[in-house]
Structure formats: structure tokens, C-alpha cells
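Chemist: using only what follows, build the 3D model:
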Amino acid sequence: MASKLEILAYEDSPLGTLCLRRRELLKSPGTFVTEVTLNHEFLMSSLYTDSERELARIAIERHGGTDLSVLIGGLGLGYTAQATLASGRVGKVEVAELLPEVIDWMRKGLVPLSEELNADERLQTTPCDVYRRLCGPRESRFDLILIDVDHSPEERLGEQADDFSQMFYTERGLRLAKQHLTPGGMLAVWSYDQSSPFVDALHAVFGEVHVQDVSYQNDLVDERCTDWLFFAR
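Modeler: As a prediction, this is how the structure comes out:
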């Protein structure tokens, strides 16, 4: 039995060929998921989003403030942004997304969370490189900076990962990024792998560091998977 597959968008981007697709799961007839591939390799899915949402929830909880100003690096399918906006303690959210095509998917209603995100007046999307921005002069400060861009600190997205993305995960890059935080502000970073060198760099720059694992059962590959969240203040 073949699954139902719909190509929602297929276009070139600075990182390569992007594909947004919707398909029915063979293992669960009647269940449809939205997926993104980059250069024909799987990138993200609407099926398992626990760690993306936990990145926002835990950061907001650990910060403890109200009327929070939040910068999110990477829009993706919007689950980190949705979880951030779900908190009544958040005043405004800016999402810095490198690929304008991804922002267009949301604005055109092509992703599952489009209607909800487009309707929230607290959300602003900016087409830019979040790493270049955080390694550059400070324009404004944020209570929370949430980064969900790369696969891990050691495995960055796309073959064209530049000096800014590499620098961000170093002690030098983190010191530059820290200048974009308000006093007591928090940096949170998503990764699919644990990274001791990145943890060491965080400890060298921030006074408080917390690492959280988020595990889930991935029925598509029939194994237990774990993502890693890094929090620093």
C-alpha cells in the first residue's frame, strides 16, 4: 500500500533544494505529517516536536520573568515559536530565519501552524542570519534567545555553514551573543547530540548552565531517540 504524498513547495534556496511535503504514514493510516527536506535529505517533521517545544517552555520557566522579549533563531515548522507564544509571560517574539522561503510557507498557510502563528500580533519574522546578527553589534536586547538551527554544535546545517555559525558555538561567539541578552537573560540551544566542547564554552561565558535531555519513542525507525537542550544564564 502506497502512502499519499503531496508536494507543497519545491524550490531552490541558499542552502540547496528545499522541499515541503505532506504525507500519510504507512504505519498509521489516516495520520498525515508535514516534512521538510534539504537537498533531498530529511530535515524536520511535524510528527515529533517535543524537544522543540521544550526548548521554549523550559527557558521561559527557568527565566521566571514576565513581558518577556524573545529572539528565536530558526522558524522551521514553527513549533518553538508556537510554544513560546503559548506563554502569557511572553510580550513579543522575533523569529530570525535565514531562508525567506520558509517564512513564505508560513505566510501562505502551507504549514500546520500557519493560521495560529499568522494571527498572533506578538510575532515578527525577520529574514536574516541569526548567527551573523548575534556575532555583530547589539541593536536590541532580549530576555530569551532560543536557537534551533543546526543539527548540533559540531554538525551545522548545510554545506555552506559560514564563519559566523562556527564562531557562535565557541567561547568568543558566546561572549558576543551574550551582549544581546538583558541582565539575567537566558540563551537556549537545541541539538540532536550532546556536546562537551560546547558545554565547556558555555561554562566559560555564563554563570549558570543547565543541560536537559528530551527522549521520545520514534516509531518510524522503531527506536528511542534523544535530543539535547542547553540553557545558559
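
Chemist: only C-alpha atoms from now on, for both contacts and neighbour counts.
Modeler: Fine.

Chemist: excluding chain neighbours, what is closest to residue 179?
Modeler: Nearest residue to residue 179, sequence neighbours excluded (C-alpha to C-alpha, 6 or more residues apart in numbering): residue 138, at 6.7 Å.

Chemist: and the nearest residue to residue 38 once chain neighbours are set aside, how far is that from residue 105?
Modeler: Leaving aside its sequence neighbours, residue 38 sits nearest to residue 18 (C-alpha to C-alpha, 6+ apart; 4.8 Å). Computed with C-alpha to C-alpha, to the nearest Å, the distance linking residue 18 and residue 105 is 11 Å.

Chemist: the two: which is more packed in?
Modeler: Shown here are residue 18 and residue 105; by other C-alpha atoms under 10 Å, residue 18 has more neighbours (22 against 17).

Chemist: contacts for the helix or strand hosting that one?
Modeler: Assigned by DSSP states H and E, residue 18 belongs to strand 16-24. With contacts defined as C-alpha atoms under 8 Å, 6 or more residues apart in numbering, strand 16-24 is touched by 3-12, 30-40, 158.

Chemist: helices of the protein, start to end?
Modeler: Along the chain, counting by DSSP state H, helices occupy 50-63, 79-85, 100-107, 114-119, 130-134, 163-168, 171-178, 196-205.

Chemist: buried ones in the longest one?
Modeler: Right, the one you point to is helix 50-63. 51, 52, 53, 54, 55, 56, 57, 59, 60, 63 (16 or more other C-alpha atoms under 10 Å).

Chemist: that helix: how far from the chain's middle?
Modeler: Offset of helix 50-63 from its chain centre (C-alpha atoms, centre = their mean, to the nearest Å): 11 Å.

Chemist: and for the third one?
Modeler: The gap between the average C-alpha position of helix 100-107 and the chain average comes to 15 Å, counting by C-alpha atoms, centre = their mean.

Chemist: compare with the first, here's sequence two:
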Amino acid sequence: MTTARFEELDWQETPMGELTLRRRLEPTLGVDVFEVKLGEEFLMSSLFTVAEVALADLGLAAVSGDNLTVVVGGLGLGYTAVAALADARVGSLEVIDALPAVIDWHERGLLPVSAQLTGDIRTTLVLDDFFALMRRKPTTRYDAILLDVDHSPRHQLDPSHSDLYTMAGLGQVRHHLVEGGVFALWSDDPPDDEFMARLSVVFSDPVAHIVDFDNALTGGVSSNTVYVATRHP
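Modeler: This is a model prediction of the structure:
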């Protein structure tokens, strides 16, 4: 069976711009690659999922206990959420995304992990603004909050997200965690000393993990950062 070299799977206008999901054959590797673009900006690619998986693995490794209540901010291609489900201690998983199109992609089974994600009874896909949720009074306190929406604490997709990375915003995130709960954040930038200083005031013993991965397109090694911080008294 021959697959097309390029296919636009979905295109939708959103409040943040034109959102496109496409599948293309990567000729250098001979594999299908799923990519998401917002306008002319690449948001994510199925070629690079190591750090997305590490966000779940590193975040949950810092949590004790069983029957964990976990929330993922940012559904995307689904790799962070599926990695969280691989932890048998996870009792429930909410995955929050502000874009109906992204939830629709997974409900229609358009992405490689969609069936695995939506077929797990622990999963709930929620249409909401994660950043607005963090500003509200908690109705649920989580064992782990895993966030992968913005490029980094300094580079947000939308200006309305910026308050979360302040001392006050981090305090609101902390308020949504149980004692001993963990906040983990993916970033495309190297560790940020100023952000780490703010984390250190609000949370206990934050760590900035550098996650290296092979970049098949450049032939070199690329890096992302995963911040992990714990709520203690």
C-alpha cells in the first residue's frame, strides 16, 4: 500500500490563528510524520516526542502513592497523556485543551496514539482554558499537574498565559495540588535561572531536568527542559 507523501488532515481557524494538522512522509527516514502548525509556526512534531514523554515520566516519578489524580495541560499529539497512562498508579487523567479542533482530532482517531488515549477508561478530554482553570478556586486537587502548552516560561503562545509563570500564578498552581503533589513543566528553552528562583519560593526543591534527544533531521542532539517542583508545607 502506497501512502501519499503529504496530506492535510485538518485545517481550522482558531482565536490564536490558523491551526493545521498534517501528515507527511519524511524521505530521509521513510516514516510518516504528524505535525501541527499555528499559522506559519510549527508547534509540534511526532518526530520529537522524547521530552513530551519525559514530562510525564519525570513528573510522576516525583509523586508518591497510588490512585493518582493527574491533569495534563495541553493535549497536542497526545504523547504526554499516553505516557502518564503507562503509569499503573494513575487512577484518573484529565487532559485539558482550549482548542476544540485538537480534541476532535483524537476523538476521530487521526493521530498515532489517539485510540490508546481515548480507549482508556481513565481518560477524560476536557475543553477548557488550562490557564483560566488555574486562576479559579480549586474544585479538585491533583497529585500531578503536567503542563505543555507554551514554548517556555518566557515565550508564550498567547499573552494571557504569562501570569502563570509569575510568583502569583505559580502560587495558584500550587493551590491546585495536594500536599506532596507535583507540578511539571515542559520548555523548549534551556533552564531559566529567573524562573527557577520563582519556583524555589513557591515550591520545594525544584529541579530543571535537561532532556537530550537525537535529532534525525540535523544529525545532532537537541535538548528540552522539564521542570519538576513539589508542594510541601
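
Chemist: if we can go back for a sec, out of the helices of structure 1, which one sits most buried?
Modeler: helix 79-85 (a mean of 23; mean count of other C-alpha atoms under 10 Å).

Chemist: with structure 2 overlaid, report how far it is off on average.
Modeler: Compared with structure 2 after the fit, helix 79-85 of structure 1 shows a mean deviation of 0.3 Å (mean C-alpha distance after the TM-score superposition for structure 1).

Chemist: separation between residue 78 of structure 2 and residue 165 of structure 2?
Modeler: Relative to residue 165 of structure 2, and taking C-alpha to C-alpha, residue 78 of structure 2 is found at 23 Å.

Chemist: so between those two, which is more surrounded?
Modeler: residue 78 (25 against 18).

Chemist: that one contacts residue 114, correct?
Modeler: Yes: here residue 78 of structure 2 reaches residue 114: they are 7.1 Å apart, a contact under C-alpha atoms under 8 Å.

Chemist: contacting residues around the spatially most central residue of structure 2?
Modeler: Nearest residue to the geometric centre of structure 2 (C-alpha atoms, centre = their mean): residue 148, 2.8 Å. Counting by C-alpha under 8 Å, 6+ apart, residue 148 of structure 2 touches 52, 72, 73, 74, 185, 186, 187.

Chemist: and the furthest pair within those residues?
Modeler: 72 and 187 (14.5 Å; C-alpha to C-alpha).

Chemist: which bit of structure 2 covers stretch 201-215 of structure 1?
Modeler: Residues 198-212 of structure 2 are matched to stretch 201-215 of structure 1 when aligned by TM-score structural alignment.

Chemist: dump the residue contacts of residue 140 of structure 1.
Modeler: residue 180.

Chemist: ok, now residue 173 of structure 2?
Modeler: 134, 164, 183.

Chemist: just checking, the last one touches residue 142?
Modeler: Translated: residue 183 of structure 2. No: in this structure, residue 183 of structure 2 is not within contact of residue 142 by C-alpha under 8 Å, at 9.4 Å.

Chemist: quick one: which of those two has more around it?
Modeler: Of the pair residue 183 of structure 2 and residue 142, residue 183 is the one with more neighbours under other C-alpha under 10 Å, namely 28 against 24.

Chemist: alignment lookup: that one to structure 1.
Modeler: Residue 183 of structure 2 maps onto residue 187 in structure 1, by TM-score structural alignment.

Chemist: mean deviation of the strand holding residue 18 of structure 1 from structure 2?
Modeler: Mean deviation for strand 16-24 of structure 1: 0.6 Å (mean C-alpha distance after the TM-score superposition for structure 1).

Chemist: could you tell me where that strand falls in structure 2?
Modeler: Going by TM-score structural alignment: strand 16-24 of structure 1 matches residues 17-25.

Chemist: and that stretch, what's buried?
Modeler: For stretch 17-25 of structure 2, by 16+ other C-alpha under 10 Å, it's 19, 20, 21, 22, 23, 24, 25.

Chemist: what's residue 183 of structure 2 in contact with, if anything?
Modeler: Shown in contact with residue 183 of structure 2 (C-alpha under 8 Å, 6+ apart): 59, 144-147, 173-174, 177, 227-231.

Chemist: please repeat the previous calculation with a cut-off of 7 Å.
Modeler: Neighbour list for residue 183 of structure 2: 144, 145, 146, 228, 229, 230 [criterion: C-alpha atoms under 7 Å, 6 or more residues apart in numbering].

Chemist: among the contacts of residue 148 of structure 2, which one lies nearest to residue 93 of structure 2?
Modeler: residue 72 (7.4 Å).

Chemist: so who does the closest one touch?
Modeler: Contacts of residue 72 of structure 2 (C-alpha under 7 Å, 6+ apart): 81, 94, 95, 96, 145, 146, 147.
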